[in-house]
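**Student:** just need the structure, nothing else, for what follows:
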Amino acid sequence: MSNSMMDVTTKHATSSPPNKVDDKPVESPPQGRSRGVFGRTARLVLSSLGPTLVLIGFAAVFYYGHHHDWRIPKFAALTGPVETSVDDWCEEHAVPESICVECDPTLMPKGPDYGWCADHGVHNCTLDHPDVSQLKEPPSQKELVADLQRAVRAFEIAPRKENNSSCGIYKTRIQFASIEAVQQAGVDVELVERQSIVESIFGNGEIVYDPTRLASLASRVPGSVWSVSKNIGDPVSEGEVLAVIDAVEVGDLKTMLLRSLAEEKLQRQNVARLSQAGKSGAIAGSRILDAEAALAKAHADVLSAEQSLINLGLPVDVDRLRELSEKQVLNELRMLGIPESLRNQINLETATTNLLPILSPMNGIVVQRSVTPGEVVNPSRILFQVADTQQMWLQLSVPLENMDQLEVGQQIRFTPDGSRRVVEGKLDWVSTSVDKETRMVGVRAILANTDGKLRNETFGMGEIILREESDAIVIPTGSSHWEGCCQVVFVRDKNYFDSPDSYKVFHVRSVRLGAINGDVTEVLSGVLPGEVIATAGSDVLKAQLLKNNLGAGCDCVAE
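**Tutor:** Here you go, the predicted structure:
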């Protein structure tokens, strides 16, 4: 290129107006630098687009789960057209809303509502209104009358836990969607039945000897033991000799009686002689009077000695002794009180007159002996105890709160510790005081012991029978629930199995409970035999009941 051309070109280039921004010249960026800015911008857009798409995906999943009850769609729904379904689930009662009998009572109309029964303390009382029961056939009138009488007896004997009359929870029904739903919830059922029931008061007790048939024997005067005839466990009869005591005081009394008899005999003869002589006037009347006074004194001495011997348990026939010689009287007094069986062992010539027999006052058994021959004894020491064990006492301690339920004549059953034998008796005494330490009331019963198997100081558990019923209405223990103000059970609807489409409903029923006998509990009112109630798993129904009435309390009235 020529120099002229280069100059023109240069000139033309330099003569063009410069690029301006705000009247300032701007340099055009080079071509390589422009491509770098565009790349960074594209990468920035792509990096921010990823999290945005993730958030949009999460939102879509949440929206689908919320509107499809968080169920995974079936493969056909994902690959083909899906029809839009209406939400048919009752969250409150956990069943499809289209079959919810609580939300739509017209599906299963409720029966008559008789309200509160003041006599039996339940709502919709089945005893007064058996038509409310879930039975295909109502009970007979005879059965209802017997159940009513049984309830009256139970209410008279003891107070029962009361329900709240204002509670309307009995109007509630617990529904399941299907039989399978009931099984999955673990709910089991049992029939309300009839069974014998016993209501009792229990108390710890002890068998002891009947104190009115227990004799503690001692020597009535000091002395030494001459002989012992009986040992522990020996049966004895009334009047039988247990031991013989050699007591000097006894010998003195016998001697006194012997002298008194001799003096009385002498004075009687003297009075007779003087009286005969007085008839002729040879004897002064004063001497006769003195003789009669001496005779009276001798007679009094005889009576005194006789009474002293009787007080020692030595009865003496004074009239008979008056007819005997002094030798015979002495032999008779020496063996006074000694039975014939023992007299054969005694030498009358050498035997002492000090012998005092200890006799059994009753038929029984020697239960204690604390004496041996030769021992010195006195009236303060017990030598023998004799008990009539044909009859024993049972002493029980019962709580003070059961005091009003006790009556003389009630039957008592006693089970000794370590034994399966049950002993029966009758309550015959209730203490008028309360133990100041234990606050228990003492009661007593008489026990027959004809076989002799009961033992003194045997501990065990006593049961005072308040009431026995042979055909009581019972349910399994634990199948009823206290829901806050009422004791309730869940009764299965009588049409539960009528058809596959029948409503799977349990009715809430308030009940009054009676005695508990192990695995069964008596129901005084609220259900009838033949009804079916929830047992195992009934806590599930209680939970649903509390959920349905949450916050309502006892004032809730289910519509």
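**Student:** rest of the way, CA atoms for contacts and neighbours
**Tutor:** Fine.
**Student:** center of this protein - which residue?
**Tutor:** In the chain, the centroid-proximal residue (CA atoms, centre = their mean) is residue 202; its distance is 5.2 Å.
**Student:** tell me the contacts of the closest residue to it other than its chain neighbours?
**Tutor:** Counting by CA to CA, 6 or more residues apart in numbering, the nearest residue to residue 202 once its immediate chain neighbours are dropped is residue 463, at 4.6 Å. The neighbourhood of residue 463, defined by CA atoms under 8 Å, 6 or more residues apart in numbering, consists of 200, 201, 202, 203, 412, 413, 414.
**Student:** doesn't the first one fall inside a helix?
**Tutor:** No: when the secondary structure is assigned by DSSP: H, G, I helix; E, B strand; the rest coil, residue 200 falls in strand instead of a helix.
**Student:** from residue 406, how far out is it?
**Tutor:** To residue 406, residue 200 is 10 Å away according to CA to CA, to the nearest Å.
**Student:** can you list residues touching both of these two?
**Tutor:** Both residue 200 and residue 406 are in contact with residue 466, where contact means CA under 8 Å, 6+ apart.
**Student:** one more, please, to line up against the first structure:
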Amino acid sequence: MFSITLRVVRSALGIVPTLLTLAALGGVAWWGTQTGWRVSSTTAPTATAPEAPPIKVTPGSPDNPTLRGTITFGSTDDVRRAGLQFVRAGTQALTRSVQATASVGYDPALYTQLSARAAGTVWWVQKVPGQPVAKGEVLALIEAVEVGRAKTDLMIALRQLDKQVTVLDQLRESGGAIAGRTLLEAQAAVDDARLRVATDQQALLNYGLDVRYQDLLPLTVENRLARLQFLGLPPEALELIRGKTQSASLLPVVAPFAGAMVRRTTARGETVAIGKSLFVVAATDRVHLELALNPADVREVRLGQEVRFTPEADPDFEARGVLAHMVPEVDETTRKIWAHAEADNPGGRLKPNAFGRGRVIVAEVPMATVVPEEAVQPDGSEWVVFVRDGETAFQARRVRPGLRGGGVVQVDGVAPDEEVVTTGSHALLAELQRDKLGGGED
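**Tutor:** Model (predicted):
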């Protein structure tokens, strides 16, 4: 009994989908007869897009190769609805440059380490790093025994020369009573004495002490001593030692050019050896700019081109110099090519050993006619700019882009103060190209 009931239920369930399908088809048929098969909408009708403003494209003339064509709108309202924006062409200086990492260095010709030319003891020193120095200024006085000995040797040699000259003069005054051989020997003795004087003079010159023995010959021994005692000391140094010493062994260390003391490594009373660095002096009103150039950029770089440098610590300052020389090889470590420029440094604003960004100006136009970059549109292998011609017309002019910078580009074929299309220029180009394909108005 139970199995019979189960089979009846299964049969009834099997025909349910068929009954539902027939009911649905019947409902649709009833709805169609009632509505005439028309669907009513409860939503708002879709808005119709506004028609594009009427545009006329006039092709350019072969007589005017610059003019690619002219686009004319129907009215000023059409121009406004097209959303075009305009900017006047201007003029400004433009450059193209090669970029490089750079640093500031001293001018090698005006940078020196000063040392004593003779061993001795520092008798006086005063200048400290950062202070200016004048050309010829005494920076230190070294008491050097060898200097005193060299002065004594010269005095002795002069005295010997005096003696030999006197003997020769006396023999000559004797007339024919003296044999010729004796005169020759006396003349040889004078020559030997003069050579000794010249040798001792050269020893003092090697210490940087300027002396001419011819100036000393007419003087008495006392005056010679006075002249040699403080030889080489300028008046300001004489004021320093007046009444403090009678030493004839003082050797000045003198600044060879004007600049500033960069470093000092000695103190009063210190014993110094020959060649020991005592001071570093450098000129700071002129510096070198060291640039690390990429080898691929060097082909445009030439000596004499302007170099501009901005220090990292002073980004609002730009120094200018001239490219002086360039190393003819690629650095093995940095894989760069080193170039050197010379720049004036008034006020010392550029600090040696500072880093920054440098650039070599490889092209420059002082008064370029410029337009915004977005105003220049590519047209195949050419470039065009749309120039306003009246209220509703725009000339598509062929141009040659030049230097770029700061969002503007140099162009020819456009005069300063002419209005060019920026926003919307791409749409005008599309109209121009569509007309070229035969799809626009004639």
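**Student:** quick one: TM-score?
**Tutor:** Once superposed, the chains reach a TM-score of 0.74 (TM-score structural alignment, normalised by the length of the second structure), with 408 aligned residues with a CA RMSD of 4.6 Å.
**Student:** in the stretch 151-300 of the first structure, which spans are helices?
**Tutor:** Per DSSP state H, counting those that start in this stretch, the stretch 151-300 of the first structure carries helices over the ranges 179-184, 248-278, 285-311.
**Student:** okay, those helices in JSON lines with mean neighbour count and distance to residue 57 of the first structure next?
**Tutor:** Compiled in JSON lines, the helices of the stretch 151-300 of the first structure are given as follows (neighbours: other CA atoms under 10 Å; distance: least, CA to CA, whole Å):
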{"stretch": "helix 179-184", "mean neighbour count": "13", "distance to residue 57 of the first structure": "35"}
{"stretch": "helix 248-278", "mean neighbour count": "18", "distance to residue 57 of the first structure": "123"}
{"stretch": "helix 285-311", "mean neighbour count": "17", "distance to residue 57 of the first structure": "118"}
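**Student:** redo those helices as a markdown table? Include distance to residue 34 of the first structure.
**Tutor:** Converted to a markdown table, those look like this (distance: least, CA to CA, whole Å):
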| stretch | distance to residue 34 of the first structure |
| --- | --- |
| helix 179-184 | 71 |
| helix 248-278 | 151 |
| helix 285-311 | 148 |
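**Student:** for these, which one sits closest to residue 10 of the first structure?
**Tutor:** Nearest of the helices of the stretch 151-300 of the first structure to residue 10 of the first structure, taken as CA to CA: helix 179-184 at 96.7 Å.
**Student:** return the distance of the closest one from the chain's centre.
**Tutor:** Its chain's C-alpha centre and that of helix 179-184 of the first structure lie 38 Å apart, by CA atoms, centre = their mean, to the nearest Å.
**Student:** kindly report the same for stretch 440-459 of the first structure.
**Tutor:** Worked out by CA atoms, centre = their mean, stretch 440-459 of the first structure lies 20 Å from the chain centre.
**Student:** can you check stretch 522-541 of the first structure too?
**Tutor:** For stretch 522-541 of the first structure, the gap between its own C-alpha mean and the chain's C-alpha mean amounts to 23 Å (CA atoms, centre = their mean).
**Student:** then stretch 369-385 of the second structure?
**Tutor:** Distance, stretch centre to chain centre, for stretch 369-385 of the second structure: 32 Å (CA atoms, centre = their mean).
**Student:** is residue 269 of the second structure in contact with residue 120, as I believe?
**Tutor:** No: no contact is recorded between residue 269 of the second structure and residue 120 when judged using CA atoms under 8 Å, the distance being 9.5 Å.
**Student:** compare these two (neighbour count), which wins?
**Tutor:** The neighbour comparison of residue 269 of the second structure against residue 120 (other CA atoms under 10 Å) goes to residue 120, with 23 against 14.
**Student:** chain neighbours aside, what residue packs nearest to the more buried one?
**Tutor:** Take residue 120 of the second structure and drop its neighbours on the chain: the residue closest to it by CA to CA, 6+ apart is residue 144, 4.3 Å away.
**Student:** quick one: map the one you found onto the first structure.
**Tutor:** Under the alignment (TM-score structural alignment), residue 144 of the second structure maps onto residue 247 of the first structure.
**Student:** over to residue 134 of the second structure?
**Tutor:** Per TM-score structural alignment, the equivalent position to residue 134 of the second structure in the first structure is residue 237.
**Student:** for that match, grab the count of nearby residues.
**Tutor:** Around residue 237 of the first structure there are 13 other residues, counting by other CA under 10 Å.
**Student:** residues in contact with it?
**Tutor:** Under the criterion of CA under 8 Å, 6+ apart, the neighbours of residue 237 of the first structure are 360, 362, 363, 364.
**Student:** of these, which is the most crowded?
**Tutor:** residue 360 (24 neighbours).
**Student:** any idea how far it is from residue 222 of the first structure?
**Tutor:** As judged by CA to CA, residue 360 of the first structure and residue 222 of the first structure stand 19 Å apart.
**Student:** hang on, the earlier thing: between the contacts of residue 463 of the first structure, which sits nearest residue 287 of the first structure?
**Tutor:** Using CA to CA as the measure, the one of the contacts of residue 463 of the first structure that approaches residue 287 of the first structure most closely is residue 412, at 76.3 Å.
**Student:** so what corresponds to the closest one in the second structure?
**Tutor:** Under the alignment (TM-score structural alignment), residue 412 of the first structure maps onto residue 307 of the second structure.
**Student:** host element of its match?
**Tutor:** Taking DSSP states H and E as the criterion, the element that holds residue 307 of the second structure is strand 306-311.
**Student:** and that strand, what does it pack against?
**Tutor:** strand 319-326, strand 355-372 (3 or more CA pairs under 8 Å, 6 or more residues apart in numbering; DSSP states H and E).
**Student:** just confirm residue 367 of the first structure is within a helix.
**Tutor:** No: assessed with three-state DSSP, residue 367 of the first structure is strand; it does not lie in a helix.
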